[in-house]
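[1] fold the following and give me the result.
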Amino acid sequence: MTVRQEAFLDQVKERGRYDTMGEAERAARVVLALLGAHLVGEVRARLAARLPEGYALILLNPLQSAEPLPPERFVRATAAWIEGATEKTAAWDVGAVLSTVADAAGDDLLKEVLLQLPAGYDLLFGRPQLT
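    Sure, this is the predicted structure:
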């Protein structure tokens, strides 16, 4: 079942403790674009189907990544895409968005997503040792 965009953003805003919906929206767009570059095939399509339409399109038309980034570099890349971000604030952004994505995905699909990612992403999704 797809999550409504408003509900999805509300969760990101709450988890990220953002002052505005715009901040939550920006974090969601950047993190999902980077995540989409790391996922392929049916797993990416099934995850997109559980996200609000606008975010599903971002996941399906990602930034291109030459190779899957380890978690630390994923956070660094997020910081580079968000104006004024530091690695610390980017780690917060990634956690807020990916934990919300994990809730939308459910454990079974999330396990499949994590199989496509380098080790350590379970922590970014807020689901240690799910793999």
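
[2] could you use CA atoms for every contact and neighbour count after this?
    Will do.

[3] and the longest helix for this protein?
    As assigned by DSSP state H, the longest helix anywhere in the chain is helix 87-105.

[4] name the residues that touch that helix?
    2-3, 8, 11-13, 15-16, 27-28, 31-32, 47, 50-51, 75-76, 78-79, 82, 110, 124-127 (CA atoms under 8 Å, 6 or more residues apart in numbering).

[5] let's compare: structure for the following, please.
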Amino acid sequence: MSMRRESFLTHVQERGEYETREEVERAARVVLALLGAHLVGTVRAELAARLPETYALILLNPLQAAEPLSPERFVRATAAWIEGATEKTALWDIGAVLSTVADTADDVLVREVLLQLPPGYDLLFGHPQPT
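    Take a look at the predicted model:
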């Protein structure tokens, strides 16, 4: 059962402590587009099936990554795509979005997703942590 759009955005907004829905939307789009570029096959399809349609489509039609990004480079890429972002704010954006994504999936699916990603992404799927 996929999470409804409003519910998904509300979760991300609360976790990321965003003031506007616009900020939430932008973070979700960028992070999911970058994530989708790293996933293939049934794992990507299963994860997409848990997301609201708008975001499922972003995950399924991602930016093509020339190579898998290390977690550090994923953070830098996210910062580059979000206007006015720094690596610190990008890390926060990623945590807010990916922890919500992890909640929509079950542990087995999250493990399968992590197997397709370079080492270290498990930390990005955690809740944003104040530094």
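
[6] post the TM-score for the overlay when you can.
    The TM-score (TM-score structural alignment, normalised by the length of the first structure) is 0.95; 127 aligned residues with a CA RMSD of 0.8 Å.

[7] of the contacts of helix 87-105 of the first structure, just the buried ones, ChimeraX syntax please.
    In ChimeraX, this line selects whichever of the contacts of helix 87-105 of the first structure come out buried by 16 or more other CA atoms under 10 Å:
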select :3,8,11,12,13,15,16,27,28,31,32,47,50,51,75,76,78,79,82,110,124,125,126,127
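
[8] filter the contacts of helix 87-105 of the first structure down to the ones in helices?
    Among the contacts of helix 87-105 of the first structure, the members falling in helices (DSSP H) are 8, 11-13, 15-16, 27-28, 31-32, 47, 75-76, 78-79, 110, 124.

[9] centre of the chain to the longest helix of the first structure, how far?
    6 Å (CA atoms, centre = their mean, to the nearest Å).

[10] how big's the offset between it and the second structure?
    Superposed on the second structure, helix 87-105 of the first structure shows a mean distance to its aligned partners of 0.4 Å (mean CA distance after the TM-score superposition for the first structure).

[11] read off where that helix ends up in the second structure.
    With TM-score structural alignment applied, helix 87-105 of the first structure matches the range 87-105 in the second structure.

[12] in stretch 86-100 of the second structure, what counts as buried?
    87, 89-100.

[13] how far away is the residue nearest to the spatial centre of the first structure from residue 68 of the first structure?
    By CA atoms, centre = their mean, the first structure has its centre lying nearest to residue 98, at 3.9 Å. Between residue 98 of the first structure and residue 68 of the first structure the distance is 16 Å, computed by CA to CA, to the nearest Å.

[14] then residue 91 of the first structure?
    Following CA to CA, the distance that separates residue 91 of the first structure from residue 68 of the first structure is 17 Å.

[15] now do residue 101 of the first structure
    19 Å.

[16] okay, the two: which has more neighbours?
    residue 101 (23 against 16; other CA atoms under 10 Å).

[17] surely residue 44 of the second structure meets residue 37?
    No. Using CA atoms under 8 Å, residue 44 of the second structure is not in contact with residue 37, being 9.5 Å away.

[18] what touches both of these two?
    residue 59.

[19] what helix or strand does residue 67 of the second structure sit in?
    Using DSSP states H and E, no element contains residue 67 of the second structure; it sits outside every helix and strand.

[20] which position in the first structure pairs with it?
    Match for residue 67 of the second structure (TM-score structural alignment): residue 67.

[21] and that match, how many residues sit next to it?
    Neighbour number of residue 67 of the first structure under other CA under 10 Å is 8.

[22] next: residue 61 of the second structure.
    13.

[23] before we move on, what about residue 113 of the first structure?
    23.

[24] so it versus residue 85 of the first structure, what's the distance?
    26 Å.

[25] what helix or strand is the equivalent of residue 114 of the second structure over in the first structure on?
    Taking TM-score structural alignment for the superposition, residue 114 of the second structure sits opposite residue 114 in the first structure. Here residue 114 of the first structure sits within helix 107-115, counting by DSSP H and E.
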